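Student: coords please:
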Amino acid sequence: MSNARTHTSSVSVLSDFKEITKMRLAISVVFSSVAGYFLGAEVIDFVTVLLLSIGGYLMVGASNAYNQIIERDLDALMDRTKNRPLPAGRMSVTTAFTIASVFTILGLIVLYIINPKTAMFGAISIFLYVSVYTPLKTKTPLSVFVGAFPGAIPFMLGWVAATGDFSIEPGTLFMLQFFWQFPHFWAIGWWLYDDYKKGGFFMLPTGKRDKGTAVQVVLYSIWTVLVSLIPAFGVTGRLYLTPIAAGFILLLGLGMLYYAFRLYKQRTAQAAKKLMFASVSYITLLQIIYVLDKFLRQWI
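Tutor: Sure, this is the predicted structure:
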């Protein structure tokens, strides 16, 4: 009986650890960083890839843990977050703070081993997310604009890790993921509007599920697709897309735009949920196409 209880307890501790660091989100951020690294690297160094993955996970995990410490009382008010470790009382603030602090220090050390600029951008990301974006979420819809900065860093961070340099190429990757944040987060904000309202979060640009918000979702979706295609015109240094790859990106973009327009027409939570999934598919497949296009060009 005690063995079963110990097993259940260890499973619970592991699941709480995964939740306080938002493991699934952290892994998606690591994926973005590694994609950026593959795009920037002239020779793949798998030790650097490993360090980038570990450092990236630690930094995102730290940001999420700090975020949940700050928002624990508000999380308790919302259905989707009330069972998180802190509001549910399964983890103390001290434990969460220890995890966040250790992750921050280790993350910065690991990223610094790659190169100082990578560590600098990692530090900027965690500072903006925790100290600026998180407090603003209950104050103004502009929080999404502020949050788009740390959210756009991972794709760019991989290129900086590969080259030790910030230039037009990582700047383009940053801009791409920056614009993408808006339709993605506004779709989430629309879908979970009622729940966010309980916690007092302002996620939509007009504060409401209205035509004004829907128009902005469509506009930022269009800008995201346009920025995604800029490398096809040969104006972004070593970051280049072949016409075939650009065609695939355009098709993906039209798919995301279809769901953005559906949200504009229907203005329902269900339409917003579909756009959210479409936006995740878009950015993931885009990163895969960018990387495949680079390596296929080298091999052919």
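Student: contacts and neighbour counts: CA atoms only from here.
Tutor: Will do.
Student: what comes up buried for stretch 187-202?
Tutor: 187-193, 195-197, 199, 201-202 (16 or more other CA atoms under 10 Å).
Student: cool, and stretch 127-139?
Tutor: So for stretch 127-139, counting by 16+ other CA under 10 Å, buried means 128-130, 133-134, 136-138.
Student: and if you look at stretch 71-85?
Tutor: Per 16+ other CA under 10 Å, stretch 71-85 contains these buried residues: 71-72, 74-78, 81-85.
Student: what's around residue 103, how many residues?
Tutor: 22 (other CA atoms under 10 Å).
Student: Which secondary structure elements does the one helix or strand it maps to sit against?
Tutor: Following DSSP states H and E, one finds residue 103 within helix 93-114. If you count contacts as 3 or more CA pairs under 8 Å, 6 or more residues apart in numbering; DSSP states H and E, helix 93-114 packs onto helix 46-70, helix 116-127.
Student: and this one, so I can compare the two:
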Amino acid sequence: MKTVLSTSTKINPITLIFDDFRQITKAGLAFSVVFSSIAGYLLGAETVSFQILLLLALGGYFMVGASNAFNQIIERDLDALMKRTKNRPIPSGRMSVNAVFLIAVVFTVLGIITLYVVNPKTAMFGAISIFLYTSVYTPLKTRTPLAVFVGAFPGAIPFMLGWVAATNDFGIEPGTLFMIQFFWQFPHFWAIGWVLDDDYKKAGFKMLPTGKRDKGTVVQIIMYTIWMILISVIPVFGITGELHLSVTAAVIIFMMGVGMLFFGINLYHKKDNKSARNLMLASVSYISLMQIVYVVDKFLS
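Tutor: Predicted coordinates:
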């Protein structure tokens, strides 16, 4: 008997190429970065320009795509050692280093040009983000847990970048937005580091502050979460220039932060992967909802 193969099991080559491109540029991460940038823009803009919004979204995607493409070139041998990353386009052999390098360079150029059209300061911060991520954060990941501290700088730029795009100015307002997302990075990435610790150790990544899944790591998670909560409601006191927050919005954001803190305390008591994963999911929800509350509060106040 002849075996008839169903054509539905065949994978379209175009789909494979698209999926590899998505993995190289980390489209999901790019979406969150663009979301943060747009939120920052809406907070800083007196009049919303949809042209600037489009340029900011495109520029943000190009910058994130470039950073992650460079990152996957640098870490290609380490990616091959980890279960989570061994099937990425480069270690799996589906894409060459030269092809990914071309994508990274083109995205860098397009990103800087696009953001420069918005204004020079936006392009400058975008370029700084790529440099810190690829040239400082990535090499440090196998050397010291301080890599997370360094990586928090480019990770905190998007929220701030939107305000700079709207105003062409850097002051206390974008500085405050930067600090909120800066302190948020630590509980978020240490929760990820906790869940993926075994895989990270295969590649020699030092992502947890104490190097272990212990109480010392969770204490730092809790401390940074508290700082994040405090800074996120500072605008309610009227000391952050044109960045304002109503009492109602501040209470909502404070309670969301307390909710995230609860998951950190739960991890302290249980010290298991399930609790760390819950904290990670809570942190993702917090950063998006917090930005939405800020924007909605501006337009309703």
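Student: Please state their TM-score.
Tutor: Here the superposed chains carry a TM-score of 0.97, computed using TM-score structural alignment, normalised by the length of structure 1; 296 aligned residues with a CA RMSD of 1.3 Å.
Student: before we move on, back to that, sitting in helices, which of the buried residues of stretch 71-85 of structure 1 do you find?
Tutor: 72, 74-75 (DSSP state H).
Student: how about the residues you listed in JSON lines, adding distance to residue 35 of structure 1?
Tutor: As requested, these are exported to JSON lines (distance: CA to CA, whole Å):
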{"residue": "72", "distance to residue 35 of structure 1": "33"}
{"residue": "74", "distance to residue 35 of structure 1": "35"}
{"residue": "75", "distance to residue 35 of structure 1": "32"}
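Student: Closest to residue 226 of structure 1 out of those?
Tutor: residue 75 (36.3 Å; CA to CA).
Student: So what does that closest one match up with in structure 2?
Tutor: Here residue 75 of structure 1 is matched to residue 79 in structure 2, going by TM-score structural alignment.
Student: so stretch 251-268 of structure 1 aligns onto which residues of structure 2?
Tutor: Under TM-score structural alignment, the match for stretch 251-268 of structure 1 is residues 255-272.
Student: how about the nearest residue to the aligned partner of residue 96 of structure 2 in structure 1, chain neighbours excluded?
Tutor: Matched by TM-score structural alignment, residue 96 of structure 2 corresponds to residue 92 in structure 1. Nearest non-adjacent residue to residue 92 of structure 1, counting by CA to CA, 6 or more residues apart in numbering: residue 86, 6.4 Å away.
Student: for structure 2, which helix is longest?
Tutor: helix 273-300.
Student: how far is it from where the chain is centred?
Tutor: How far helix 273-300 of structure 2 lies from its chain's middle: 13 Å, per CA atoms, centre = their mean, to the nearest Å.
Student: go on, stretch 165-179 of structure 1?
Tutor: 15 Å.
Student: Sort out which residues of that stretch are buried, please.
Tutor: Those would be 165, 169-179, for stretch 165-179 of structure 1 by 16+ other CA under 10 Å.
Student: where along the stretch 201-301 of structure 2 do the strands fall?
Tutor: Per DSSP state E, counting those that start in this stretch, the stretch 201-301 of structure 2 carries no strands over any range.
Student: Spatially central residue in structure 1, please.
Tutor: residue 151 (4.7 Å; CA atoms, centre = their mean).
Student: what's the counterpart of that residue in structure 2?
Tutor: Checking TM-score structural alignment: residue 151 of structure 1 goes with residue 155.
Student: Please give me every residue in contact with that match.
Tutor: Going by CA atoms under 8 Å, 6 or more residues apart in numbering, residue 155 of structure 2 touches 129, 181-182, 185.
Student: Give me the secondary structure label for it.
Tutor: Three-state call for residue 155 of structure 2 (DSSP: H, G, I helix; E, B strand; the rest coil): helix.
Student: From residue 63 of structure 2, how far off is it?
Tutor: 12 Å (CA to CA, to the nearest Å).
Student: With residue 12 of structure 2 instead?
Tutor: Applying CA to CA, the value for residue 12 of structure 2 to residue 63 of structure 2 is 28 Å.
Student: ok, the two, which is more surrounded?
Tutor: Neighbours per residue (other CA under 10 Å) separate residue 12 of structure 2 from residue 63, with residue 63 holding more: 29 against 10.
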